[in-house]
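Colleague: generate coordinates for the sequence data below:
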Amino acid sequence: MKSAIKAVKSPTKLHWFFITVLILGIFFRFYNLDGQVYWHDEALTSSRIAGYTKKEIRSAVFTGEIIRVQDLQKYQNSSPEKNFWDTIKVLATDANEHPPLYYGLLRLWANIFGFSITAIRCFSVIISLLIFPCLYWLCWELFRSELIGWMAIAIASLSPYFVIYAREAREYSLWTVLTLLVSILLLRAIRYTRNDAKPQENLKNWGGYAIALTLGFYTFPLSGIMAIGQGLYLIIIEKFRWTRSVLFYITALIFSLLAFSPWLTVMIINSSKGTSWTAFPLPFSIWLKLWAMHFSHGFIFIADEFGFNTLVNYSTLPLLLLLIFSAFYFLCRHTPRQIWLFILILTLTLPLFLVLPDLILGGQRSTSSRYLVPMYLGIQIAIAYLLATPTHKPRLQKSITLLILTLGLISCLFYVNSETSWNKVVSFHNPKIVQAIAQSKNPLLITVSFGINSGNILALSHALDPNLNLLLINNSGDRFDWEIIPDLPSEFSDLYFLNTSDRFLQTLESEYNLETKLIYHDNHLWLWKST
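Modeller: So this is what the prediction gives:
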């Protein structure tokens, strides 16, 4: 890192341009943090760091008795009865696919700064700022070029993808930083080993790699796939020979796996079903459309409620695909194999690991862009190299640079001023649910604990009127929701039914002589109202 820092000279006009872009990117990460939907998964983040299991929440609030929205906020905030170790226990029992590093750190942060939406999201934002120096350092390790490092920072600063996940109360900012750090330390360790470094230097560099990889495991399990890709890279550049670098890599990997084994054991024993949705099949046309969104969202996000159906997105996609292809072609033509191969493996390892099961077995493992952090990093580094390397077409390079940054700027302006976005998934339309219920003077909202409802009602508790009455029914056992017929009070002006089955509604209509109409629905939410 010292050599990378020394490479930065006195600021020039170009430096000031990049610094301005960086400042804009930082501004977009902090601006209006509480203005967007606090969605299902973020609400679960709050309940986990607060130390409450799903079972505790369901048994306390899904009782068939009337409570108020403000009563749900207990499970989104700190409590004297819960401590740091309760957070770890919740993760181990409820969500062990999410290792404890991010959530443990967030719990400590929230103990100091509070559990508000702004405070919780601010933790991710601050972590995301470390992406910039790490990205510069990685580009320096690869290219020994200050300009390429600054170009990569500029692209990432205004990338809608990195801005969106920087502002979310999830572990993806930390995972991005650790992905960069692991990559840097691997390249550095290989370089020192090849240069016949002293034993203590090798120990320091490969030890640093092992520690960073361990932290990656404890942040997101897909770090293991990234490590396999790095091992493949090392074997190829060592020409399939047993070298010191290969020995050190295997030793570091074994150390990291042993260090991660306590949580790996927890994952195996408790076997969470939190990612079972990824195996649900999708129509191939939708799958392709989501992959088109992957390539677009790295550079542009100006979309309708379906996330892609706008003229801007359709018109820019071919140009972006051409740019990505050109960047990798240029990279492979003009850099040594150990450079282009590293970036190619960084980009492709996780997508291939997720895409192949989708195509062979069916499912949607690869459709979640939050699982593809290394791919986005690889693409943007390749494009930074294309745009910052002197060629005989400097005007074209400048034009493309300005176009990419302009699209990113417009996208970020659009995103930070919107109340929802494509990454809110099952909670994307929560604002419409809130708006519909707000039309009534004295409503009662009724839902059951099935599926996404228990998490989404926590998310809605951040937006609904705190005094709104709720009737929450627990159907997490063997009984289905239509077998549990609640007593419906008569003092409410309107009854709203969120994500309840048709049979449940039919039973209520028959039992209470009600008539209901569907007033809103999408792929995840159905809101009915009594008439």
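Colleague: only C-alpha atoms for contact and neighbour calcs from this point on.
Modeller: OK.
Colleague: what is the neighbour count of P283?
Modeller: 10 (other C-alpha atoms under 10 Å).
Colleague: how close does it get to T401?
Modeller: According to C-alpha to C-alpha, to the nearest Å, P283 stands 36 Å off from T401.
Colleague: likewise Q435?
Modeller: From Q435 to T401 the distance is 41 Å (C-alpha to C-alpha).
Colleague: over to I324?
Modeller: With C-alpha to C-alpha as the criterion, I324 and T401 are 13 Å apart.
Colleague: hang on, D304 in a strand?
Modeller: No: counting by DSSP: H, G, I helix; E, B strand; the rest coil, one finds D304 to be coil, located in no strand.
Colleague: and this one, please, so the two structures can be compared:
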Amino acid sequence: MSSPPKRSSRFGNLGGFWPGGSGPGRAGWVIGFVLVVAVLLRFSALDRAVYWYDETITSVRIAGYTKEQVEDFFQPQGRPVFPADLAPLQRSGDRPWLATLQSLATETPDQVPLYYLLLRGWTHLAGDSVTAIRAFSALVSLLVFPALVLFGQAWLADWPRARSVIGLVIGLMAVSPIQVVYAREARGYSLAVVLFLLASWALLRALRLDRLGKPTRSAWMTYGLLVALNFYGHLPLALGIAAQGAYVALRGWLERSHRGWNALRHNLLAWGGSLLGALVLFSPWLVCWLTYRKPMGWIDRELTWGTLVQRWGLNFSAIALDWQACFDRPLFDITQKTDPIALSWHWLPIGLLLALVAFSIRRLLRVASLDIWLFPLLTGAIALPFALLDAVDGGQRSTIARYFLPAYLALTWLLAFGLSEAWANQRRRSWAAGAIALLWAVGLWSSSQGVMAPTWWNKYSSYDDPAIAQRVSELQPPVVISGNALRLLTLARRLPPQAQLIYLEEPDLPLPETIQRAIAYRPQTEWLDRLKTNPRYQIQAIEPFNNTWAIQVLDRPAGPG
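Modeller: Presented below is the predicted three-dimensional model:
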């Protein structure tokens, strides 16, 4: 029987992956290559994909504007506005930092401020172009890899094949489509992944120090601070923090026979104290959230059973394969009961991936100790209550991937552990090598497709914006009308300088007399219905775009001679 690998004094079981000592070795060169690929996937062509609605809101927030102030740029309604007129709305630095906090707190308190403040500081150094803004997310996403090392050391502290597991996690995360997609978006999701990994590391470190009989006060304080940063970084991370509390409680309960009740009581009090401290630090924003939060009606929209199950499959498989690479329509339409695409043979690879995860869980439960297997299982299960709620009561909460980022991490940990165990078994090494190569190749292929595409599934309501902007640009002159000022601001980035953007939110306002042809992009329903009843206008839906219409002003009949 081979002895466990020798550990480096600084990097634990990762000593062979890093420079120093006898050199990086073959595994080190492999990890180095993987990280180069990770950098290329995250930084290549950052300005290619459409800068979608949510990203436009990011720019508006760091510039310190509210929705009402955005609408003021289009006043009076019906006045043509040109893209250059809207530049101040997406230029940070003109308004005070407090304006950024106020716009977030009063309009979108669920968008917690840490990412926006960091991004605003970044734009002062790098500028506020699309590339510069997205580069911040990409840069933060690279911190995932050292955070994985820290977490892996704490999670697998006594596991002889920890180095193999962590190396595989790094390899899978480098090309994981869900990680690449969110690393390239001007939102705080890559920061959220880093913060959750650090909080997980801090928790496991505190519990290990307690088991070794060492002082834990500073460790629990560190954990409490990181929990507060999780709350300020991405509010849905509270689900992952709750899973950590369940881990502390359930682990202590299952170990009570040999550690006693005092250990359980002590750790629960320490975790509760850290959580309380984090909530105190978060309380200013919590008050804003309770005061100004608004219901999100779309989240409760009922889906058909087939659509709900299909979305679960698509989201689950996104750890290794992005199915958008196989379709020319978006995977999701959160405004409808059904989605534009339907899976068929695609269920086979999804089933195989599910079987691989099931094998990994089975192996984890068989060979690992309680403190190792319990953490990823609880973290990965955070979406299950919401899936049950959606199945019973209706809604699409469980189908929004960004709400469950810790679960994607847990699934990757499980896969890496199972593949590492299969590799360690001589009889299974060949299929393990094939599975690793296939997962990496498929992840690299589908992530690369997303990097080069002008639009992708995560653009949701803005998926068709590039094609719509092209239709508008073909008009002479280019004219687009909308009842949503933020939609016009989003579309303006892809329009020529001479394009006319017209905001018509009031249903009784007429189409300006100077307009002969226009594209109506998400107009107000009442306004469009009134226009349809006027014989002067010919109105035709533009398929397959959602709520987009071509408007043609017909020649007026000649008067009496």
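Colleague: hmm, back to that, who has more neighbours, Q435 and T401 of the first structure?
Modeller: A direct count of neighbours by other C-alpha under 10 Å for Q435 of the first structure and T401 places T401 higher, at 19 against 12.
Colleague: mind listing what the aligned residue in the second structure for that one touches?
Modeller: Aligned counterpart of T401 of the first structure in the second structure: I436 (TM-score structural alignment). Applying C-alpha atoms under 8 Å, 6 or more residues apart in numbering, one finds that I436 of the second structure lies in contact with L419.
Colleague: now the strands for the second structure?
Modeller: Ranges of strands within the second structure are 479-482, 500-503, 517-521, 537-541, 548-553, based on DSSP state E.
Colleague: tell me which of the ones you listed approaches V149 of the second structure most closely.
Modeller: Ranking the strands of the second structure by proximity to V149 of the second structure (C-alpha to C-alpha) places strand 517-521 first, at 47.1 Å.
Colleague: what is the closest one packed up against?
Modeller: helix 465-473, strand 479-482, strand 548-553 (3 or more C-alpha pairs under 8 Å, 6 or more residues apart in numbering; DSSP states H and E).
Colleague: ok, now with 10 Å
Modeller: Applying 3 or more C-alpha pairs under 10 Å, 6 or more residues apart in numbering; DSSP states H and E, one finds that strand 517-521 of the second structure makes contact with helix 465-473, strand 479-482, helix 485-492, strand 500-503, strand 537-541, strand 548-553.
Colleague: of all the ones you listed, which one is nearest G121 of the second structure?
Modeller: Nearest to G121 of the second structure, of these and by C-alpha to C-alpha, is helix 485-492 at 22.5 Å.
Colleague: counting contacts, what elements does that closest one pack onto?
Modeller: Using 3+ C-alpha pairs under 10 Å, 6+ apart: helix 485-492 of the second structure touches helix 53-63, helix 67-72, helix 465-473, strand 479-482, strand 500-503, strand 517-521.
Colleague: can you rerun that using 7 Å?
Modeller: For helix 485-492 of the second structure, the elements it packs on are helix 53-63, judged by 3 or more C-alpha pairs under 7 Å, 6 or more residues apart in numbering; DSSP states H and E.
Colleague: what range in the first structure matches the helix it packs on?
Modeller: With TM-score structural alignment as the criterion, helix 53-63 of the second structure aligns to 40-50.
Colleague: in TSV: the helices and strands packed on strand 517-521 of the second structure, plus distance to V149 of the second structure.
Modeller: Formatted as TSV, those follow (distance: least, C-alpha to C-alpha, whole Å):
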stretch	distance to V149 of the second structure
helix 465-473	39
strand 479-482	48
helix 485-492	38
strand 500-503	49
strand 537-541	53
strand 548-553	48
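Colleague: so what's F282 of the second structure closest to, chain neighbours aside?
Modeller: A228 (6.0 Å; C-alpha to C-alpha, 6 or more residues apart in numbering).
Colleague: over to I166 of the second structure?
Modeller: G152 (6.0 Å).
Colleague: for the counterpart of the one you found in the first structure, the count of nearby residues, please.
Modeller: Matched by TM-score structural alignment, G152 of the second structure corresponds to C139 in the first structure. For C139 of the first structure, the neighbour count with other C-alpha under 10 Å is 27.
Colleague: hang on, the earlier thing: minimum distance to G240 of the second structure: which of the helices and strands packed on strand 517-521 of the second structure has it?
Modeller: Once these are compared by C-alpha to C-alpha, helix 485-492 is nearest, at 32.1 Å.
Colleague: what does the closest one rub up against?
Modeller: Y51, W52, Y53, T56, V70, E71, P83, D465, A469, S482, L501, Y503 (C-alpha atoms under 7 Å, 6 or more residues apart in numbering).
Colleague: check contacts around Q77 of the second structure.
Modeller: Q77 of the second structure sits in contact with Y503, L504, where contact means C-alpha under 7 Å, 6+ apart.
Colleague: from P88 of the second structure, how far off is it?
Modeller: In terms of C-alpha to C-alpha, Q77 of the second structure sits 19 Å off from P88 of the second structure.
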